[in-house]
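Asks: this one's structure only:
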């Protein structure tokens, strides 16, 4: 009977763990489920090896490991037995078949679902990995300064301070990185902060989440842009916020609307992306920035400023962040190097008054004791040596060329199907399909042809409104010129079923700004 149970449940899988460990695990499962009872005799190593068609040494090794852990015991001249010291359990089902012996894939306990319901999910329409992907606006990791980062990582790993970096460190993040980052922000963004006002995080999203947990209580009002950023909205909703959606036009969030609403009831916080707003890429005008700061001082709300890709602006010097002129302490400034270097380099930051930073660090410690000190120290060295600044300068030129190339391809190849304005900066182009074209249907068709593109669903979130999903955000940095040309050709094939008249490929790429 025991051999039959093992024949049913034991699966040889040499790609994962050694065979003797797999057998050990199966025997433990049978004991825990009550199939094997305390004091019950086990088959001899020879019998079990023949039954399972494995080497006898494998069974011997499994029995020895089980004995060392106290699951089984050997009796002189009698053989191997389930340990008599284990508690007796009963088989949970009379249907002793392979399905009943498998571990349950459903939780055996109640749990709380805190994931916000947003009604918008991304669609992976491709049955296999796509040939190309036009993403949401990511950098090209192939040009990132990875060699320099690995060089510093290796050097630090061999230094006399290695043991220190491999032990627990400050939950605020590497002290040296905070010092170098404060200097970098002061130099490039006109800020005036010290390392005490900086918290290192694993990307911007962690910083947004921590700030939200500190500021927002259930029922608090948070103003967010519409269209906007899904992941930030989810963080606010998870904290129990009531979201109020503020329209975005060519000059950014509608500050007139914000002022009108504040007269009725001021928000707890306003989430803003003033530079290269996501998804529309527009920049909040200087006039609106000043008015927004004035409203924050008047009504006492916080401004959560997400500056996710400050470094890439092509028509002029970028407008400095609101945090650079924050004299009243209303702004929590968040950003990262994920867009400057590569998404996989999880170095983000939060800048706020010291007392807020200390609270955020204490909260971060509960979910993630600290960051990776070696990576943070290596990043600090790249900042200090100027490697990151040189990389930004180099990539700035490359991405500007890719922007021009992508705009040309879109005009020439897809001008009959969509319209767009050339952005002044950022890592993506915001476009709208012409009225007879479905973004979701196009994404589905493109996926079948080998191209993954946005289906237009994760931009608008205001409940009770019917907004056609005909917009698309086109990341142009992660594909080189040849790759982008091939990707757009596939995209054009996906759009072929649509009738092009009265549109033509020479049609203007201008479209009316969002109202």
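Replies: Structure received. Because the structure is a prediction, the values reported are computed rather than measured.

Asks: For the rest of this, base every contact and every neighbour count on C-alpha atoms.
Replies: Will do.

Asks: can you list contacts of the helix or strand where residue 207 lies?
Replies: Applying DSSP states H and E as the criterion places residue 207 in helix 204-215. For helix 204-215, contacts defined as Cα atoms under 8 Å, 6 or more residues apart in numbering pick out 201, 231-232, 235-236, 239, 268-269, 304, 306, 308, 332, 334-336, 348-350, 359-360, 363-364.

Asks: of those residues, buried ones?
Replies: 201, 232, 235-236, 239, 268-269, 304, 306, 308, 332, 334-336, 348-350, 360, 363-364 (16 or more other Cα atoms under 10 Å).

Asks: picking that back up, which of the contacts of helix 204-215 fall in strands?
Replies: 201, 269, 304, 306, 332, 334, 335, 336, 348, 349, 350 (DSSP state E).

Asks: Not including adjacent chain positions, what is the nearest residue to the second one?
Replies: In this case it means residue 269. Spatial nearest neighbour of residue 269, excluding adjacent residues (Cα to Cα, 6 or more residues apart in numbering): residue 302 at 4.6 Å.

Asks: ok, how many other residues are close to that neighbour?
Replies: By other Cα atoms under 10 Å, 20 other residues sit near residue 302.

Asks: Residue 417 too?
Replies: By other Cα under 10 Å, the residues close to residue 417 number 25.

Asks: Verify the stated contact: it with residue 500.
Replies: Yes - the pair residue 417 and residue 500 passes the contact test of Cα atoms under 8 Å, sitting 7.1 Å apart.

Asks: What residues sit buried inside the longest helix seen in the chain?
Replies: Longest helix in the chain, counting residues (DSSP state H): helix 387-414. In terms of neighbour count (16+ other Cα under 10 Å), helix 387-414 has its buried residues at 387-389, 391-392, 395-396, 399-400, 402-403, 405-407, 409-411, 413-414.

Asks: Okay, residue 98 and residue 25: tell me how far apart.
Replies: Using Cα to Cα, to the nearest Å, residue 98 is found at 16 Å from residue 25.

Asks: hold the first one in mind and look at this next one:
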């Protein structure tokens, strides 16, 4: 963005006069959310307080108070005679800081108060527009709900009610885990046993449990930049301080990571090594080995998130770092059966047995019950090869959609974008070659019936990019969506040149 005044603050800083939360706290929370979503990129110079007060319609003393708190938290830097800047590089992570007023703030309702989080604000938007891009979700229209329903009902009818329920749960769960760890060993090249596996209700729960056990207040965690907003929120909520490291064409930049390790004690590196979110980059073979060596040298834990393994579309899948981890530095997270109906998918964690045993203690509080029927259905699907059959069928469909989507991008946006064809996953990361504001692009697309959620928009001083999920669209929907993108871009550029 050429000038701080050009930043459309009103489009993402939403202040509500009727809200019981003080205005200065609303400003703090909204700025933190905008920074985490990449709407205010690192190094951005903010307008002067007088100008910003006129834009946001707030009192200058209120804004100054909010900025002082944001600076104390490490989100901005106020430089005398220069201006106010979103912090760049690693400045916000150096040294200790006191817990700010915003972090300590409680919100009172009725006769009690409770802690407010400035981290866990929900950034997800909803729309009823006929066409919608997402960040790479599967198509629910391809889900075989009828088959799963029949299996589930048959298990209910055959249930041996005479046996003690606790015994039924234990036996069924152990049988499921046996089939599941064999399945993971076969498909992902792991060498685990039942004691190295924990299954959870979702991928998000898996990361929450791992963060709770590994991280303490003030621990440093390295993540790829750009990164995944939800995982960053989970890690930050645990009390960790996030250090972003750039991702280039070979994945996480390990020279930069090593430099960080030489100056800070890193507790964890959160890594999407096979299909980086959002840029879809694969960590190169050379860097994969170097990453394991760095973990051994500096003693940090690699939390490897393989969130989209189900959708490798070309040749054989690349195996995770966990498959070649000789020194047990990797905690491997993944999801299972994303093509099944909602509620039938699973998250899982593989790690050293002692770590899994400790995780189970926390899971018993968070997820005390076991859905025996669901586990029996999935056990049957694995044993009968139905999971492989469904996966193979859906991959053919999604590969055809990817190839069609790539052709449409090349036809309608040629010369305006650059991208690599992803070998897995259901999204394409495109970088725009023209300079324009993505929020204005979002608004222009919405006028034409296409929804672009802010969570797929990435804009910094040196990059304008978008993660476009194609998996949930058929060919006709893709054609219409890309056509709207092209027309909206043309309209924006023409307006700018007038």
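Replies: Perfect, I can see it now. Just so we're clear, the structure is a prediction, and the values are computed from it rather than from any experiment.

Asks: Need the TM-score from the superposition.
Replies: Overlay of the two chains. TM-score (TM-score structural alignment, normalised by the length of the second structure): 0.72; 390 aligned residues with a Cα RMSD of 2.9 Å.

Asks: re the thing from before, wait, which of the ones in strands among the contacts of helix 204-215 of the first structure is closest to residue 45 of the first structure?
Replies: Nearest to residue 45 of the first structure among these is residue 201, at 53.1 Å by Cα to Cα.

Asks: quick one, what contacts the spatially most central residue of the second structure?
Replies: With distances taken as Cα atoms, centre = their mean, the residue of the second structure nearest its centroid is residue 228 (3.2 Å). When contacts are counted by Cα under 8 Å, 6+ apart, residue 228 of the second structure touches 277, 278.

Asks: Could you do residue 334 of the second structure as well?
Replies: 203, 305, 306, 307, 308, 309, 347, 348, 349.

Asks: Please repeat the previous calculation with a cut-off of 10 Å.
Replies: 199, 202-204, 206-207, 304-310, 346-350 (Cα atoms under 10 Å, 6 or more residues apart in numbering).

Asks: Ok, residue 98 of the first structure next?
Replies: Going by Cα under 10 Å, 6+ apart, residue 98 of the first structure touches 5, 6, 7, 8, 9, 10.

Asks: So which of those residues are in helices?
Replies: The members of the contacts of residue 98 of the first structure that map onto helices under DSSP H are 5, 6, 7, 8, 9.

Asks: Check whether the first one really touches residue 101, as I assumed.
Replies: Yes - in this structure residue 5 of the first structure lies within contact range of residue 101 using Cα atoms under 10 Å: 8.6 Å.

Asks: quick one: which of the two has more around it?
Replies: More crowded of residue 5 of the first structure and residue 101, by other Cα under 10 Å: residue 101, with 21 against 18.

Asks: residues near the residue lying closest to that one once chain neighbours are set aside, how many?
Replies: Distances taken as Cα to Cα, 6+ apart put residue 9 closest to residue 101 of the first structure, at 6.9 Å, once the chain neighbours are dropped. Residue 9 of the first structure: 19 surrounding residues under other Cα under 10 Å.

Asks: Translate residue 9 of the first structure into the numbering of the second structure.
Replies: Correspondence of residue 9 of the first structure to the second structure, assessed by TM-score structural alignment: none assigned.

Asks: One more: residue 436 of the first structure?
Replies: Using TM-score structural alignment, residue 436 of the first structure sits opposite residue 435 in the second structure.

Asks: give the contact list for the residue nearest to residue 101 of the first structure.
Replies: 23, 26, 27, 29, 30, 97, 98, 99, 100, 101, 102.

Asks: JSON lines for the residues you listed, including distance to residue 141 of the first structure?
Replies: Listed next are those as JSON lines, based on distance: Cα to Cα, whole Å:
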{"residue": "23", "distance to residue 141 of the first structure": "43"}
{"residue": "26", "distance to residue 141 of the first structure": "43"}
{"residue": "27", "distance to residue 141 of the first structure": "46"}
{"residue": "29", "distance to residue 141 of the first structure": "45"}
{"residue": "30", "distance to residue 141 of the first structure": "48"}
{"residue": "97", "distance to residue 141 of the first structure": "50"}
{"residue": "98", "distance to residue 141 of the first structure": "46"}
{"residue": "99", "distance to residue 141 of the first structure": "45"}
{"residue": "100", "distance to residue 141 of the first structure": "47"}
{"residue": "101", "distance to residue 141 of the first structure": "46"}
{"residue": "102", "distance to residue 141 of the first structure": "42"}
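
Asks: from the residues you listed, which ones fall inside helices?
Replies: Those of those mapping onto helices are 23, 26, 27, 29, 30, 98, 99, 100, 101, per DSSP H.

Asks: A strand includes residue 113 of the first structure, no?
Replies: No - looking at residue 113 of the first structure with DSSP: H, G, I helix; E, B strand; the rest coil, it is coil, so not inside a strand.

Asks: Residue in the second structure paired with it?
Replies: Using TM-score structural alignment, the equivalent of residue 113 of the first structure in the second structure is residue 116.

Asks: How about its match, nearest residue that isn't a chain neighbour?
Replies: residue 106 (5.7 Å).

Asks: Looks like the one you found contacts residue 118 (just checking).
Replies: No - checked against Cα under 10 Å, the pair residue 106 of the second structure and residue 118 is beyond contact range at 11.2 Å.

Asks: okay, the two: which has more neighbours?
Replies: Between residue 106 of the second structure and residue 118, counted using other Cα under 10 Å, the more crowded position is residue 118 (19 against 15).

Asks: so who does that one touch?
Replies: 25-26, 28-33, 102-103, 105, 233, 237.

Asks: same thing with residue 6 of the first structure?
Replies: 23, 26, 27, 30, 48, 51, 52, 98, 101.

Asks: Would you mind finding the match for the fifth one in the second structure?
Replies: For residue 48 of the first structure, there is no aligned residue in the second structure (criterion: TM-score structural alignment).

Asks: Could you grab the helix/strand/coil label for residue 48 of the first structure?
Replies: Classification of residue 48 of the first structure by three-state DSSP places it in helix.
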